[in-house]
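Trainee: Okay, sequence plus prediction incoming.
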Amino acid sequence: MNKVTIISGSPTEITRLNGVHHEILNHFNGIGITPEIINVRQLPSEALIQAKFDSKEIIEANKKVENANIIVILTPVYKASFSGVLKTYLDLLPQSGLEGKTILPIAVGGTFGHLLMIDYSLKPVLSALGAAHILKGTFILDNQIKKLENNRYELDSEVKSRLVSSLNSIKPSLLTV
């Protein structure tokens, strides 16, 4: 069984969310865990838009979720909610697809006005999919992520600290065989 699956709900390849994703990968790699990755934007758009549950790529992505104990969900904030591309993928998970999973939601948005997006927009959808153990999560302002060259990003120290704290809130027993 895979221990961790990261679902990245960014519709674009060049995004500040990549800086957060990189920090999360470094954290898990540092404790000897190689997470499975689902970049929703890389799934076939036809399968997502037309709800093709039988698509080979959707079945493979859903298997990564099924085999994980921990699901980290990354999303940008658009119109005070999570990304539409993430929603189209979540719609293709089985009705109880997140049952028994520990979920860590992480969002990047442009203003603190969207701070409650995780609680009021994302968590109800995750709960509808059977998630009962949803961790507090982390909301990050996009101006706390410095854009470097070559699609690289640097998180400011306060964000790194909050992100590590969120990642450390995952029970160690869920990370071991």
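Mentor: Done, it's in.
Trainee: contacts, neighbours, all on C-alpha from now
Mentor: OK.
Trainee: Next, count neighbours for F112.
Mentor: By other Cα atoms under 10 Å, 11 other residues sit near F112.
Trainee: now do E57
Mentor: 15.
Trainee: If you drop the residues flanking it in sequence, what lies closest to it?
Mentor: L43 (6.4 Å; Cα to Cα, 6 or more residues apart in numbering).
Trainee: Surely S81 touches L122?
Mentor: Yes - S81 is within contact range of L122, at 7.3 Å (criterion: Cα atoms under 8 Å).
Trainee: can you list residues touching both of the two?
Mentor: Taking Cα atoms under 8 Å, 6 or more residues apart in numbering as the criterion, S81 and L122 do not both touch any residue.
Trainee: hold the first one in mind and look at this next one:
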Amino acid sequence: MAAGLLFGGGRRGGTTHISPARVSVVDISGSPSGTSKSRALVEHTLGCFAARGASSELVDLAGLPADALLGRVTAPAVTTALETTTRARIVVAGTPVYRATYSGLLKLFFDLLPQDSLVGKIGVPIATGHAAAHALAVDHGLRPLFASLGATVIAAGVYGTSAQFQDGKPAAELLQAVDRAVREAWALAGAVG
């Protein structure tokens, strides 16, 4: 079935069909750098969801006006990014790990989202860091961040280390981890909501 996803376990033992036109995805790059390892993974998820027929949009927080992210002024670009995020069925957030947690830029953006604005949505946490020692940032930082706004978070987030990148490109095993996360989020998008 090329037009969507068909899986068992729907109501009363039937099947549930996900129409790709119904599934919208926002991929948030929470890195202050326009080119980063976390952004590379976020862009890969964008491609994976698009290949499934979903409409996907990238929100690059580094390109948004800082004063608006701080709540000092309003800016159409920030308003659009917030609206895109709250309309999406699946929300991907990618961030580098700083001081054992997600970036301050990502925190600023999530602070601007209305309470419960991610209820009924699927959260996909992605983080990158220098070493494996910060892998818990996914479970102890990003997962609670999503949950605080009501999102259902996939079971296995993605964490990549510097050693898993060569010339800015993610290694095959890291791309496979992203692919698994995408499959789980896609299945949950049909089961939740």
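Mentor: Now that the structure is in, tell me what you want to look at. Quick caveat: nothing in here was measured; it's all calculated off a predicted structure.
Trainee: could you pull out the helices for the second structure?
Mentor: Applying DSSP state H to the second structure gives helices spanning 37-51, 66-69, 76-87, 104-112, 137, 143-147, 172-191.
Trainee: show me what contacts the aligned residue in the second structure for D156 of the first structure?
Mentor: Using TM-score structural alignment as the criterion, the counterpart of D156 of the first structure in the second structure is A171. A171 of the second structure is in contact with Q164, F165, counting by Cα under 8 Å, 6+ apart.
Trainee: so how far is A191 of the second structure from A171 of the second structure?
Mentor: 31 Å (Cα to Cα, to the nearest Å).
Trainee: Check S29 of the second structure too.
Mentor: Taking Cα to Cα, one finds S29 of the second structure at 26 Å from A191 of the second structure.
Trainee: and those two? which has more neighbours close in?
Mentor: Of the pair S29 of the second structure and A191, S29 is the one with more neighbours under other Cα under 10 Å, namely 30 against 16.
Trainee: What is the equivalent residue in the first structure for that one?
Mentor: So S29 of the second structure corresponds to S8, using TM-score structural alignment.
Trainee: how far away is that match from E57 of the first structure?
Mentor: Counting by Cα to Cα - S8 of the first structure and E57 of the first structure are separated by 15 Å.
Trainee: Ignoring the adjacent residues along the chain, who's closest to G130 of the first structure?
Mentor: E99 (4.3 Å).
Trainee: residues contacting the residue nearest to T86 of the second structure when sequence neighbours are not counted?
Mentor: Leaving aside its chain neighbours, T86 of the second structure sits nearest to S117 (5.9 Å; criterion: Cα to Cα, 6+ apart). Residues in contact with S117 of the second structure (Cα under 8 Å, 6+ apart) are T86, L149, G150.
Trainee: The same query, at a cut-off of 10 Å, please.
Mentor: By Cα atoms under 10 Å, 6 or more residues apart in numbering, the contact list for S117 of the second structure reads L82, E83, T85, T86, R87, S148, L149, G150, A151.
Trainee: what's the answer for A127 of the second structure, then?
Mentor: 30-31, 37-39, 41-42, 93-97, 101-103, 134-138, 141-142, 157-161.
Trainee: likewise K56 of the first structure?
Mentor: L43, P44, A47, N62.
Trainee: With distance to I170 of the first structure added, can I get the residues you listed in CSV?
Mentor: Shown next, in CSV, are the contacts of K56 of the first structure (distance: Cα to Cα, whole Å):
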residue, distance to I170 of the first structure
L43, 28
P44, 31
A47, 32
N62, 22
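Trainee: out of those residues, what pair is the most spread apart?
Mentor: P44 and N62 (13.7 Å; Cα to Cα).
Trainee: of those two, who's got more company?
Mentor: Legend: neighbour count by other Cα under 10 Å for P44 of the first structure and N62, higher for N62 (19 against 14).
Trainee: Aligned against the second structure, show me the partner of the more buried one.
Mentor: So N62 of the first structure corresponds to L82, using TM-score structural alignment.
Trainee: Kindly report the same for V108 of the first structure.
Mentor: Aligned partner of V108 of the first structure by TM-score structural alignment: T128.
Trainee: how close does its match get to V97 of the second structure?
Mentor: Computed as Cα to Cα, the T128 of the second structure to V97 of the second structure distance reads 6 Å.
Trainee: When these two are compared, which one has more neighbours?
Mentor: T128 (28 against 24).
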